[in-house]
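1. mind looking at a prediction? Sequence and model below.
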Amino acid sequence: MAATLAISLLGHVLFLKNQIPFPLVQFSRMPGGHSNSRAAKKRLDLLATIDTLTSHLHTTFLALSHSLALKGVVEVTGDGRKENQILTVGEPSHKPARAHIMFVIGPSVGAARARVLLTVDGLEVKACGARDYMLPASDEQTEEVEDEDSEEEDSDEGDADEYETEDDNDEGATDTDEDEQEEDGASETSSLPPSSRSPSPSESSVPSSPASVSRSSPAPKESLITTPVRAPLAPLRTTPRVQSAKLTPVNAPSPSYAEEQQTLRAAERLLSRTLANACAEEGGGMSAELAPAQTHLFLRAPRRFAHPAWIPRQNLVGTLDGLLDAFLAGGSTGKNAKRGIPTEGVWVGCKVNNVAGIDEAEGRRPDIDEREEIEEDEMIWWTWNGKIVGFSDW
């Protein structure tokens, strides 16, 4: 949302300040063939630059949100080295913050011909890689998950015992069938007449019936019974699933892509209508007849902010902070305005005012002690490394 509104405002500023002959939306819809090749080249360069800036702004606000999420974190010493303690997502400190981006038309900040400030009051603050608004669950849910794990392990062990019992029953049934066959053979043998009445020398060593042979040598059966069919099942988890049960979403489900695009279009239309109403008032609003010049972009972010498309400008902190403070105090317009180029601005806020709990003058959270502030929390200004040059040929 912040990136979309920033690009939309930049397009309006370039057109209202006479930096381009047509709005950006109309530029993208114009046919490519023109008689003047120089004007066509400028138009294509501008569209390519805006396209690059659009992609950069989406990642810029993500990096800004991450750097603001780490603001106020105190470095501690552990094992001989310093580490940052990342705040847990869902804590009260992770509330919407305020972001400032300034468009300066002119060769430099000191020789600016126009300044337009965009303030986004309600930027989502979230550390990159953290879960979205996940809070620890209660102890009851943890106990329930542990009970479910123990029940699953018991059921697995019960299945293994049942499987072994079925194998034993099958073996017992096989032994019974063998005994019945041996007894039938013994009865048939006893019904036949003896071949000789004289005792045989080896008769004493031979058992009287085959059944006694099967009963006197149960070693193979014991080996089959004692040998398990499969190894006992090991427990599936040595630790309970507490991590997956501790985190529960508390925020509303994310909207679909169509709903998100509809919301962005509605925000763009609202911004366009607001600027049109301002231009219709006395004074002309933001409209001004300026000669084509270069447009610079400046972003206020902490020192720990990291993005390849933005360059820190420490030498401009005093000047730009003074312009920002004057704009927030309402001194850049009206009777008390200083001589020079006024700072115009657009304020984009959320429905709930001051939800971030941020000091408007200093930009600090009230729950963070000043003694705990570190150098990386200092707010400085960064400039975009791209180049936007206006033109009047078409």
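-> Looks like it came in fine.
2. okay, CA-based contacts and neighbour counts for the rest of this
-> Noted.
3. all helices of the stretch 101-250 of the chain, in order?
-> In chain order, the stretch 101-250 of the chain shows helices spanning 139-191, 210-216, 219-226, 243-246, with DSSP state H, counting those that start in this stretch as the criterion.
4. and of these, who's closest to Arg115?
-> The closest approach between Arg115 and any of those, judged by Cα to Cα, belongs to helix 243-246 at 49.1 Å.
5. please enumerate the strands of the stretch 251-394 of the chain.
-> Using DSSP state E, counting those that start in this stretch, the strands of the stretch 251-394 of the chain run over 294-302, 310-312, 343-349, 379-384, 388-389.
6. what's the burial count for the closest residue to Ile101 other than its chain neighbours?
-> Distances taken as Cα to Cα, 6 or more residues apart in numbering put Leu299 closest to Ile101, at 4.5 Å, once the chain neighbours are dropped. Here the neighbour count serves as a burial measure; for Leu299 (other Cα atoms under 10 Å) it reads 25.
7. kindly report the same for Val109.
-> Applying other Cα under 10 Å, we find 17 other residues in the vicinity of Val109.
8. next up, a second structure to put side by side with the first:
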Amino acid sequence: TTTGSTTGMANTTKTDQYDVPTVRLDTERVTHELAARLATSFLAHVLFLKNQIPFPVVQLARMPDTDTRCRATKKRQQLLSSFDTLASHLYTTFVALSTSLALRRTRVDADEKSGRSDVGTVFLAIVLGPTIGTAKSRVIMGIDGFDIKVWGLRDDAPRSPTLTKTVECSENDGPSEESDSHDSEEDVETDGSTESLYETDEESTVDQTSSEDGEEDSSGDERPPLSRSPSLSLPASSPPPPPLASAPEHVALPPRLEEPDDTVLRAAERLLSFTLARACAEDVHGQGIAAELRMFLHDPSSFDFLPGELIYSVYV
């Protein structure tokens, strides 16, 4: 089974010539998240169609636990736990695969690179049997249009105009900061002079100890109020400081490619399920995905009718 994307690619793929079930997605490329979800759904279908589990994985997860000590219940819980672990590992596996292919292509000569070097074709093999050497059947899933890039590196995307405008404002704040610092120095000096006035007033009140309490209150009223102090007045020529809350809004760079949402992922999974069900229903020769497939592991050069990329297996 091959899963591929058609936008920006050829109308017919190589797999269409060999009667292989194909799922066509309306997307430019298959991201690692979409590939992991499709691979997990494909594995669940293969386990059920190959008679490895009595019910689909989704139905097994919805079954209630009547008796936890039952052997069948323990086996079902172990299966679901292993399936969840494998699904999480597939996510990181496709991320590592995309990074490895991108690093490998950076070492290739520029003349050998194709025009669409940011996408490629990858394969996933599902082996059913006691061991890999004594496998009873194998199923290959091909993903055409897989997104290839080095994950974890910042993309060389141009900065947005809002970010440039914010940076320019921050650069022009230099003179205003200097003026603010100069004003603060003047405020300190004026505050010092005001404090000296307060000290002289206090000394004069201490000397007049024989006077009445009313005179002390009148001398206290003669102090200049704090609101009339020149240290609190701002010069009219200094510009207002820029707002600090608007700067962090435009720091992050725009992403290169948006991740698909849950609606797109669920639609792709339903399309994959429909394609597999139709492939099983249209099985005329008895060699569909629900049947046990025989494998011939031969040299790929002996099969001239197969593409060069399909080097793992041949279905008959």
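-> Ah, there it is. All values reported here derive from a predicted model rather than from experimental measurement.
9. next up, the contacts around Glu216 of structure 2.
-> Shown in contact with Glu216 of structure 2 (Cα atoms under 8 Å, 6 or more residues apart in numbering): Thr205.
10. any idea how far it lies from Leu197 of structure 2?
-> Spatial separation of Glu216 of structure 2 from Leu197 of structure 2 under the definition Cα to Cα, to the nearest Å is 16 Å.
11. now Ala135 of structure 2
-> When Cα to Cα is the yardstick, Ala135 of structure 2 and Leu197 of structure 2 sit 99 Å from each other.
12. check Ala125 of structure 2 too.
-> Ala125 of structure 2 sits 90 Å away from Leu197 of structure 2 when distances are taken as Cα to Cα.
13. same question, Thr68 of structure 2
-> From Thr68 of structure 2 over to Leu197 of structure 2 the distance is 87 Å, taken as Cα to Cα.
14. which one's more surrounded, these two?
-> Set Thr68 of structure 2 next to Leu197 and count neighbours by other Cα under 10 Å: Leu197 wins out with 13 against 10.
15. show me where the stretch 251-394 of structure 1 has its helices.
-> Assigned helices in the stretch 251-394 of structure 1, in chain order: 257-280, 317-329 (criterion: DSSP H, counting those that start in this stretch).
16. show me what the first one is in contact with.
-> Looking back up the chat, that one is helix 257-280 of structure 1. For helix 257-280 of structure 1, the surrounding residues in contact (Cα under 8 Å, 6+ apart) are 1, 4-5, 8-9, 12, 284-287.
17. farthest-apart pair in those, please.
-> For the contacts of helix 257-280 of structure 1, the maximum inter-member distance is 27.2 Å, found between Met1 and Gly284 (Cα to Cα).
18. between these two, which has more neighbouring residues?
-> Neighbour count, other Cα under 10 Å: between Met1 of structure 1 and Gly284, Met1 has more, with 16 against 13.
19. excluding its backbone neighbours, what's nearest the more buried one?
-> Closest residue in space to Met1 of structure 1, ignoring its immediate chain neighbours: Leu264 at 6.4 Å, by Cα to Cα, 6+ apart.
20. count the residues that sit near the one you found.
-> When counting by other Cα under 10 Å, one arrives at 16 neighbours for Leu264 of structure 1.
21. equivalent analysis for Val167 of structure 2, please.
-> With neighbours defined by other Cα under 10 Å, the count for Val167 of structure 2 comes to 14.
22. now swap in Thr226 of structure 1 and tell me
-> Residue crowding around Thr226 of structure 1 was assessed by other Cα under 10 Å; the count is 10.
23. in the stretch 1-150 of structure 2, which spans are strands?
-> Assigned strands in the stretch 1-150 of structure 2, in chain order: 2-5, 22-25, 119-128, 137-147 (criterion: DSSP E, counting those that start in this stretch).
24. buried stuff in the third one?
-> Within strand 119-128 of structure 2, the residues that qualify as buried by neighbour count (16 or more other Cα atoms under 10 Å) are 119-120, 122, 127-128.
25. which residue is nearest the middle of structure 1?
-> The geometric centre of structure 1, computed from its C-alpha atoms, lies nearest to Gly129 (Cα atoms, centre = their mean), at 5.1 Å.
26. residue in structure 2 matching that residue?
-> By TM-score structural alignment, Gly129 of structure 1 lines up with Gly152 in structure 2.
27. if I pick that match, what's in contact with it?
-> No contacts exist for Gly152 of structure 2 under Cα under 8 Å, 6+ apart.
28. what separates it from Leu103 of structure 2, distance-wise?
-> As judged by Cα to Cα, Gly152 of structure 2 and Leu103 of structure 2 stand 13 Å apart.
29. Ala61 of structure 2 versus Pro260 of structure 2, what's the distance?
-> 25 Å.
30. with Glu186 of structure 2 instead?
-> Glu186 of structure 2 sits at a distance of 74 Å from Ala61 of structure 2 (criterion: Cα to Cα).
31. of all the helices of the stretch 251-394 of structure 1, which one comes closest to Glu83 of structure 1?
-> Shortest distance between Glu83 of structure 1 and those, using Cα to Cα, is found for helix 317-329: 28.0 Å.
32. contact partners of that closest one?
-> In contact with helix 317-329 of structure 1 (Cα under 8 Å, 6+ apart) are residues 332, 343-345, 361, 380-381.
33. can I get these in CSV including distance to Glu222 of structure 1?
-> As requested, the contacts of helix 317-329 of structure 1 are exported to CSV (distance: Cα to Cα, whole Å):
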residue, distance to Glu222 of structure 1
Ser332, 99
Thr343, 97
Glu344, 96
Gly345, 92
Ala361, 88
Ile380, 83
Trp381, 85
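34. and those residues as JSON lines, adding neighbour count and distance to Leu323 of structure 1?
-> Rendered in JSON lines, the data for those read as follows (neighbours: other Cα atoms under 10 Å; distance: Cα to Cα, whole Å):
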{"residue": "Ser332", "neighbour count": "22", "distance to Leu323 of structure 1": "8"}
{"residue": "Thr343", "neighbour count": "20", "distance to Leu323 of structure 1": "7"}
{"residue": "Glu344", "neighbour count": "17", "distance to Leu323 of structure 1": "10"}
{"residue": "Gly345", "neighbour count": "19", "distance to Leu323 of structure 1": "11"}
{"residue": "Ala361", "neighbour count": "10", "distance to Leu323 of structure 1": "13"}
{"residue": "Ile380", "neighbour count": "23", "distance to Leu323 of structure 1": "13"}
{"residue": "Trp381", "neighbour count": "26", "distance to Leu323 of structure 1": "12"}
